[in-house]
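**Q** For reference, the sequence and a predicted model appear below.
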Amino acid sequence: MSRSGSLAKASLPYAEALFESSQFIQLIEKTNQDLLLISETLSKSDSLKLFLSNPLVASETKKKVLQKLFLDQVSSHVLNFLSILVDRRRISLLNSIIDCYLTLVYKLKLTTVANIYTAAVLTDLQQKSLEKKLQDMTNSKEIKLVIQVNPELIGGFVIKIGSKIIDMSIYGQLNQMTSYLNVASL
């Protein structure tokens, strides 16, 4: 099993528990926003990630730091969840738990996440058009585009939804032609 697969397997029960408790107290959207804020904070601070994942740092110290960082920014529900993760020595799984939680929320909302790799920045009109086409293709209520610019694609774009990939890039077409020509010359 891959490292990301085992992370997801260990993270899913925590994400499900948070999701169910948030749903019960009707705080799914607030929890969603709180987790996005925490994820953004962690992505900006490697030292915070190292601090939280360090087994030599006492649990109480980690909880105090998390309290100071997020006390006025996230709900007490999420702060309690972070404390539980620290107590159970699962705080290092936080990013994976957040990813699993967001997947559960997107399923509830019938939202499909589409990773878009494009050679150039898409305009708002292009994004809206792409969202509409993907909505029709996937029968989703909502499409969430995660766009990354990759100049190596030369032109066009690549869409990844789950395990499905639609490659409309010039780079991908050149690779297809190359492999076709290599097979044809045999």
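**A** It's in.
**Q** rest of the way, CA atoms for contacts and neighbours
**A** Noted.
**Q** Could you pull out the strands in this protein for me?
**A** Ranges of strands in the chain, per DSSP state E, are 111-118, 142-149, 157-161, 164-167.
**Q** With mean neighbour count and distance to Ile98 added, can I get those in JSON lines?
**A** Listed next are the strands of the chain as JSON lines, based on neighbours: other CA atoms under 10 Å; distance: least, CA to CA, whole Å:
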{"stretch": "strand 111-118", "mean neighbour count": "20", "distance to Ile98": "15"}
{"stretch": "strand 142-149", "mean neighbour count": "16", "distance to Ile98": "16"}
{"stretch": "strand 157-161", "mean neighbour count": "19", "distance to Ile98": "19"}
{"stretch": "strand 164-167", "mean neighbour count": "12", "distance to Ile98": "23"}
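**Q** Okay, one more to line up with it:
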Amino acid sequence: MAALQQSPIAFHQTKSPPSNSIFKKTPIRLTFSSSFPSIKLPGKSNRRGGGILGAKMVASAAGSYASAIAEIANSNGTLETTSADVEKIEKLFSEKETYDFFTNPTISLETKREIIDEINKSLNLQTHMANFLNMLVDSKRIELIKDIVKEFEVFYNKMTDTELAVVTSVVQLDSQHLAQIAKGVQRLTGSKNVRIKTVIDPSLVAGFTIRYGNSGSKLIDMSVKKQLEEIATQLDFSDISLAV
């Protein structure tokens, strides 16, 4: 039990969606998916391929931004609150239409700033995080936001000796089961803290999987899907001829 008490678990629970009345002054129609606004607009995102060199440059830039955020948050004692803000931003930009809107070069910076201001109010972001989003929009680097979120998570985990475990299941697991999983991951890794992220995947049929380690390199698969695949492999009927 002592191990559990020193292992904070971050549960991602859906909250009641905020009112979208604050967005009525803009000509853009917003709807809400999960607990964050998604933007319903036509238009293509500005996506450019850069090969291996381009990918390295993106990773380097995202890492620099993420490192700066983590250092600022750590220095002013808001690391945990900043981590919570980053999670909000991650959910927001996981919506394809939201991401496509902000990376669309045909939409003016002024319009994007207006929406960023409304989002900041809606999500109640800290001042330095609100300024950060505006900076990305102004410098036309908002397309890096997903990579920045990933890199920040790496810095946060290192700074707090936290092991991230992604638990994927068919339905949301209850707090008791997630606490048991956190305790098990802590025992396997020796980390001071364990942070749980949950993902819903109906294709697993039943059971769950746990990914942890660097970039989720380690997998514990306790899903029925895996068991069915193993049974299917063992039951090879290819050499059996059926009597007619």
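**A** Arrived safely, thanks for sending. Bear in mind that the values here come from a model prediction, so they are computed numbers and not experimental data.
**Q** Report the TM-score for the pair.
**A** After superposition, the two chains reach a TM-score (TM-score structural alignment, normalised by the length of the first structure) of 0.79; 182 aligned residues with a CA RMSD of 3.0 Å.
**Q** between the strands of the first structure, which one is nearest to Leu174 of the first structure?
**A** Evaluated with CA to CA, those place strand 164-167 nearest to Leu174 of the first structure, the distance being 11.2 Å.
**Q** which stretch among the strands of the first structure comes nearest Lys133 of the first structure?
**A** Relative to Lys133 of the first structure, the nearest member of these by CA to CA is strand 142-149, separated by 9.7 Å.
**Q** Who are the packing partners of the closest one?
**A** Contacting strand 142-149 of the first structure under the criterion 3 or more CA pairs under 8 Å, 6 or more residues apart in numbering; DSSP states H and E are the following elements: strand 111-118, helix 124-138.
**Q** OK, contacts around the residue mapped onto Ile148 of the second structure from the first structure?
**A** Per TM-score structural alignment, the equivalent position to Ile148 of the second structure in the first structure is Ile97. Ile97 of the first structure makes contact with 8, 11-12, 14-15, according to CA atoms under 8 Å, 6 or more residues apart in numbering.
**Q** and those residues, which of them are in helices?
**A** Judged by DSSP state H, the contacts of Ile97 of the first structure include 8, 11-12, 14-15 as members of helices.
**Q** Identify, from the residues you listed, the entry nearest to Lys144 of the first structure.
**A** Of all those, Ala15 has the smallest distance to Lys144 of the first structure: 20.0 Å, by CA to CA.
**Q** Counterpart of the closest one over in the second structure?
**A** By TM-score structural alignment, Ala15 of the first structure lines up with Ala66.
**Q** For Ser76 of the first structure, which of the helices and strands packed on strand 142-149 of the first structure is the nearest?
**A** strand 111-118 (26.7 Å).
**Q** Where in the second structure does that closest one align, residue-wise?
**A** Against the second structure, strand 111-118 of the first structure falls on residues 162-169 (TM-score structural alignment).
**Q** Residues touching the matching stretch, excluding its own?
**A** Contacts of stretch 162-169 of the second structure (CA under 8 Å, 6+ apart): 156-157, 182, 185-186, 189, 191-202, 204, 206-213, 216, 223.
**Q** at 6 Å what do you get?
**A** 193-201, 208-212 (CA atoms under 6 Å, 6 or more residues apart in numbering).
**Q** For the strands of the first structure, could you give me TSV that also reports distance to Gln33 of the first structure?
**A** As requested, these are arranged in TSV below (distance: least, CA to CA, whole Å):
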stretch	distance to Gln33 of the first structure
strand 111-118	16
strand 142-149	15
strand 157-161	23
strand 164-167	28
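**Q** Looking at those, which is nearest to Val65 of the first structure?
**A** strand 142-149 (30.8 Å).
**Q** The closest one vs the second structure, average offset?
**A** On superposition with the second structure, the mean distance recorded for strand 142-149 of the first structure (mean CA distance after the TM-score superposition for the first structure) is 2.3 Å.
**Q** Tell me the counterpart of Ser75 of the second structure in the first structure.
**A** Here Ser75 of the second structure is matched to Phe24 in the first structure, going by TM-score structural alignment.
**Q** can you count the residues close to its match?
**A** Phe24 of the first structure: 10 surrounding residues under other CA atoms under 10 Å.
**Q** From the contacts of Ile97 of the first structure, pick the one nearest Ser47 of the first structure.
**A** Nearest to Ser47 of the first structure among the contacts of Ile97 of the first structure, with distances taken as CA to CA, is Ser11, at 22.0 Å.
**Q** quick one on the thing from earlier: make JSON lines out of the contacts of Ile97 of the first structure and add neighbour count and distance to Leu79 of the first structure.
**A** Converted to JSON lines, the contacts of Ile97 of the first structure look like this (neighbours: other CA atoms under 10 Å; distance: CA to CA, whole Å):
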{"residue": "Ala8", "neighbour count": "18", "distance to Leu79 of the first structure": "21"}
{"residue": "Ser11", "neighbour count": "21", "distance to Leu79 of the first structure": "17"}
{"residue": "Leu12", "neighbour count": "19", "distance to Leu79 of the first structure": "19"}
{"residue": "Tyr14", "neighbour count": "22", "distance to Leu79 of the first structure": "14"}
{"residue": "Ala15", "neighbour count": "22", "distance to Leu79 of the first structure": "14"}
